[in-house]
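**Q** my questions concern the predicted model and sequence given below.
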Amino acid sequence: MASANIIALLAGLASIVSAGPMTDRAANLGPLSLLEQIKVPEGWSSTGNTHPDTMLRMQIGLKQSNVKGLEQKLLDISNPSSPNYGKWLTKEQIDAYVKPDDKSVNVVKDWLASHGIKDVTHSAVDWIEVKVPVSTAEKLLNTKYSTYKDSKSGVELPRAIEYSLPASLHQHIDTVQPTTSFLRDMDLKSSANTTAPTATGHVARATCQQGIMTPGCIQSYYNVDYTGQGRSLLGVSAFTGYAASHSDASAYLNYYAPYAGNTDFGEISLGGGNNNANNLLEGNLDTQIALALGYPAQVNLYMVGDNNNFGDQLLDLTNYLNTNSNPPTSISTSYGIEERDISNNYMGRICNEFMKAGSRGISAFVSSGDYGVGGNNSPSCPNGYLTLFPGSCPYITSVGGTGYRNGNEVAAEFQFNTGPGKSGGGFSWYFNTPSYQSSDTNSYINNHLDSSWNGYYNARGRGYPDVSLLAENWNIVVNGQGSYVSGTSASSPAWASLISQINDYRISLGKSTLGFINPFLYSSAGKAALRDVTSGYNPGCGINGFPATQGWDPVTGLGSLDFAKFRQAAARL
């Protein structure tokens, strides 16, 4: 009995010794300190506490070692005047800039292990991923998860509006998700006049005289003079709750783009995403535009996130772009959230992820919004105009909307079946003006905005959109029937599709893809290939917005494009 007790005592001591260093390290991380906090965004409401057994795919963003160096490198290789233009980086080269130091990785893993979390993977060199039940996540982050429902889409997500970490971990971690990310679709709506031709027979309208947007109209109006050979890869994204129909795509192409034959889009699942949702409007618009205008490029629908393995959808998308060996050369996303409804940590980190994608040679396009300066259609702007992220990120190309009036383009005036809308735009409250556009935004502010605008916008903020394109009354097919839809959710995939064609042309010349195109857009050569849109404005939330003017403006950006001129200018880079 005595020997048995001695053995038990020694075993206990061994257990204490082996657990001691880990426990001590975890205990020495300091007191808990708030890392991120937001308010519940408009349109989302809690349906109650999330069940403690609900599984979360938790992603931890580690501090990036030299992200400023990567930023400087990107601004060099995307500068049309640089001898290094177009020398996009490999994944390994990008990883060398952002890889956290070993100390950060070890400290975070020790912290996780102290909570019994040992199954740790790296979704990227600067991201750690673990799968935990909500009950564990709540203890880990000193928070409470609730299930929030989006009143517009019906999507339900477990989220926490604030969370805390040990104070000493703040120097190692940028963000932990899913917590404060409430990304939503741009709320694409049918036009007030929803009656459209049934998708039978063949139609190839070459003009836009009736104000209805079709592939033939776009190709004619924007002087599209090149059809690729399938050398580029084009992507559109669909997040939780949205899907796209293959049969509708076939009917659309048969009716409006018979030259595309039996072309179809591929499906790539990210974060457990699937193509089974009932809401087809956004997904059908994106895939049908991409297939028609991007033909014969391979078009992939990136289905991001599901309702069974919760994670952050935008992060899932950017991680794919930054780690996959064959990412799209251009991609469109029609989702956003008001900057006021998202934490600065999260915004900054996701913007860095798009910076990484641009450094790989990927052109990322995002809709600028459909409610002028009113964000996602907020009824009031008590603290200034509302700006949308990720379109406000300086490493994304933000796309506004225009309308067709008597052969000319003006700032879009959407007539939705639920009310009016305008092309979204403004100045970020968080991101500073990037160097590539500073002279243009300063010129607009100095020449067109007097002191009466003070307090409504950030004169030092990143201005958006960058460009625009026809966005009213696009004819698409939904459930076999023609439907008219409007919004910058149409102009963004159209821009991505046209750039995909130009990427194909550059590849045929032995050149690189256009990649992060904003510095080129704002260059003299880029502006010469664009069509300035100088008429219109973008009010929102019950107050006046900005006016469209000559040159860049926060309504239509630098304008739309003349494809032939743009292709020729791009070929000279």
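**A** Arrived safely.

**Q** hey, let's count contacts and neighbours off CA atoms from now on
**A** OK.

**Q** can you show me the strands along the stretch 51-200 of the chain?
**A** 55-62, 121-124, 127-133, 146-150, 156-159, 162-166, 173-177, 184-185, 189-190 (DSSP state E, counting those that start in this stretch).

**Q** no, scratch that, I was asking about the stretch 201-350 of the chain
**A** So, for the stretch 201-350 of the chain - with DSSP E, counting those that start in this stretch - the strands run 233-239, 266-270, 298-304, 330-333, 335-338.

**Q** for the fourth one, give me every contacting residue.
**A** Identification of contacts with strand 330-333 by C-alpha atoms under 8 Å, 6 or more residues apart in numbering yields 233-238, 362-367, 489, 492-493, 496-497, 499-500, 515.

**Q** still on that earlier bit, nearest to E36, of the strands of the stretch 51-200 of the chain?
**A** E36 lies closest to strand 162-166 among these, at 5.5 Å (C-alpha to C-alpha).

**Q** packing partners of the closest one?
**A** strand 32-37, helix 134-141 (3 or more C-alpha pairs under 8 Å, 6 or more residues apart in numbering; DSSP states H and E).

**Q** here comes the other one, which I'd like you to weigh against the first:
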Amino acid sequence: MLGQRSILASCVALLGAQSALASPQPESPAVGPADGSTVVHASVIFHQPRLEEAETLLLEISNPQSDKFGQYLDRQALEELFAPSEESQRKVLEWLESAGIETKQARLRKASASIEFPATISQMEGLLKTEYQMSHDSRTGKRQLTSSAHIIPKGLEDHVHFVTVTAGAPVEPNKPNLKRRSQPSAVSPLALRDTHTPTDLRNCSLSWTPSCIRDLYGIPLGTEAAPNNSMGIFGYGDAYNQADLDNFWGKYVEFIPQGTAPTVNSINGATAPGPRVDGEQILDLQMAYPIVWPQEVVVFQTPYNNRGGIGNAFLDAVDAEYCTFDGGDDPVLDVTYPIFGGWQGPAMCGTYNVTNVVSISYAPDEKDLTPHYVQRQCTEWMKLALRGVTVLVASGDTGVQGGMGCMLGPGGVTSFSPLFPGSCPYVTAVGATQVDFNGSEAQEVAVYDPKHNFYSGGGFSNVNAQPAYQKEAVAKYFSAHDPKYPEGTYNKSGRAFPDVALLGANVTISDRMEIVVSGGTSAAAPLFGAMINRINDERLLAGKKPIGFLNQILYQHPEVFTDITVNNNPGCGTEGFQAAEGWDPVTGLGSPKFPALRDLLVNLP
């Protein structure tokens, strides 16, 4: 029974408060004027006016009712979509030439909408009407270029976003032609781990083993794996222990051979298997493997980032253009290389191919990132969606208050705190449920565990607008269940999440060679990801493409979900939101009926 102890060994992993509440960055005192003859690497970053067009295209190609359904973009088509206009390119080249910069060495990066080129500091000073100083960065011990604000000439403001200048070797010319943060913080689970071992592992109410989970959702065992369809899991600092995997296979998944392990794509020096940090990765793998088998699993292992940002190292590694898009990674929120005693760099760019499905169980508070950081990364999630990649993200485990607490809104109102990247409309956010028993009757409800402060995360983005695919469902919810909180408590017009919910309480895992029960939306996300990967297997074996971006399809077909209408997600001194008929900000559309979901998605073109 759920009245027994429900121990959460590892919930969705959230970044610590220190990563958001940083000490001031050390000043970089000037050394003196920069040598004008020094050659630097410069980039002109274009505005991307076609973002709205790209979003519209995504909604068309992910809409089963559209003639464009399933026509996801390859890299070349994606580059063409985001390439700056011919007029923008011409104006920028003329501008560079006016400052004496040789444009024959310039290089256009279409997908990142930038032009890179070598130039001397004197040329850049003339181009931008500024003066460069050489300064000393006391944090890294290195010299760096600084300048006053640069000036974009009249007539170019609508074409050029900004310009970056870094010391370094000149870029290679085009072959054919140009056409917080300082304080370290550990990833920590939201609930205490315990070594409680259920007295009867056959009793699913106490311990949801893989066979129990398959029975709950009607998932048959996999029999055939499609080529090139490994499931991707985002790894972040934490690592798995092979002995735990073998222990779990032997006890609960005997059809998986001993020694079975994921392929690890190491990013920027991160390694796995390795020391356990919070047990997150072992949870992800033990949720996913029993469902996707005999399919393979790939872990994209990134190093822990003590500055507050998340996701950019992975996105860089699977998309070379993202490394330079919008000027590159955030110098405050993202790790810079080299690191003393660590990865010497440069950061990996385009090293790995992305999998068709990626599950992410980590999330910082949206408020602890800049709006620019959120929007820039969200654009990249859209680009992956345009390529046909399905991204599942855990929605959070502390209700409406996010990972590090509530916000102070306008007029002193206590505001809810959404999590990112689940608050991006181009990923599928996954909430958590539990199963209550009344005798032999089981009812799936929103997870509600006051003892561990565990409630399904959900709410509304303060940065990203509400996408068209969910407006009707959200409006219907508020027409009957508006909580009537003070204005400023949440952003009613923001991207609403989660989209779906799955079992996230009392799941059985092996952790540090002990059988324990765990949970969190970080269990639910890889579980749903594994279901989608299984469905992709069938589509690929039938000669179809992976299903790709899910949200538009899911909101059109609520009948393939078990509607969750019980419990709420409290926080910030409120009851949060109430689960209700239809979509709600606690469990989304509900939990999937796998046979119905499978039939729907496999039979689409």
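**A** The structure has been received and is ready for your questions. It should be emphasised that the depicted structure is a prediction, and the values quoted were computed from it without experimental measurement.

**Q** would you list the strands of the stretch 51-200 of structure 1 in a markdown table and tack on mean neighbour count and distance to C217 of structure 1?
**A** Formatted as a markdown table, those follow (neighbours: other C-alpha atoms under 10 Å; distance: least, C-alpha to C-alpha, whole Å):
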| stretch | mean neighbour count | distance to C217 of structure 1 |
| --- | --- | --- |
| strand 55-62 | 22 | 44 |
| strand 121-124 | 14 | 42 |
| strand 127-133 | 18 | 44 |
| strand 146-150 | 19 | 35 |
| strand 156-159 | 25 | 39 |
| strand 162-166 | 21 | 48 |
| strand 173-177 | 23 | 43 |
| strand 184-185 | 22 | 26 |
| strand 189-190 | 22 | 19 |
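
**Q** what's stretch 507-523 of structure 2 aligned against in structure 1?
**A** Aligning stretch 507-523 of structure 2 against structure 1 (TM-score structural alignment) gives residues 474-490.

**Q** between the two ends of the matching stretch, how far is it?
**A** End-to-end distance for stretch 474-490 of structure 1, by C-alpha to C-alpha, to the nearest Å: 7 Å.

**Q** distance from that stretch to the middle of the chain?
**A** 21 Å (C-alpha atoms, centre = their mean, to the nearest Å).

**Q** quick one: secondary structure of the most centrally placed residue in structure 2?
**A** Nearest residue to the geometric centre of structure 2 (C-alpha atoms, centre = their mean): P421, 4.5 Å. Put simply, P421 of structure 2 is coil when judged by DSSP: H, G, I helix; E, B strand; the rest coil.

**Q** find the nearest non-adjacent residue to it, please.
**A** Of all residues not flanking P421 of structure 2 in the chain, A363 sits nearest, at 6.5 Å (C-alpha to C-alpha, 6 or more residues apart in numbering).

**Q** that neighbour maps to what in structure 1?
**A** Under the alignment by TM-score structural alignment, A363 of structure 2 pairs with G336 in structure 1.

**Q** if I pick its match, what's in contact with it?
**A** 183-186, 367, 369, 388-391.

**Q** kindly recompute the last result at 7 Å.
**A** With contact taken as C-alpha atoms under 7 Å, 6 or more residues apart in numbering, G336 of structure 1 is in contact with 183-186, 388-390.

**Q** helices of the stretch 51-200 of structure 2, residue ranges please.
**A** Applying DSSP state H, counting those that start in this stretch to the stretch 51-200 of structure 2 gives helices spanning 51-61, 75-82, 86-98, 121-128.

**Q** most packed of these?
**A** The highest mean neighbour count among the helices of the stretch 51-200 of structure 2, using mean count of other C-alpha atoms under 10 Å, belongs to helix 121-128: a mean of 20.

**Q** now do that one and helix 86-98, the angle between them.
**A** Helix 121-128 of structure 2 runs at 130 degrees relative to helix 86-98, counting by axes from the mean of the first three to the mean of the last three C-alpha atoms, to 10 degrees.
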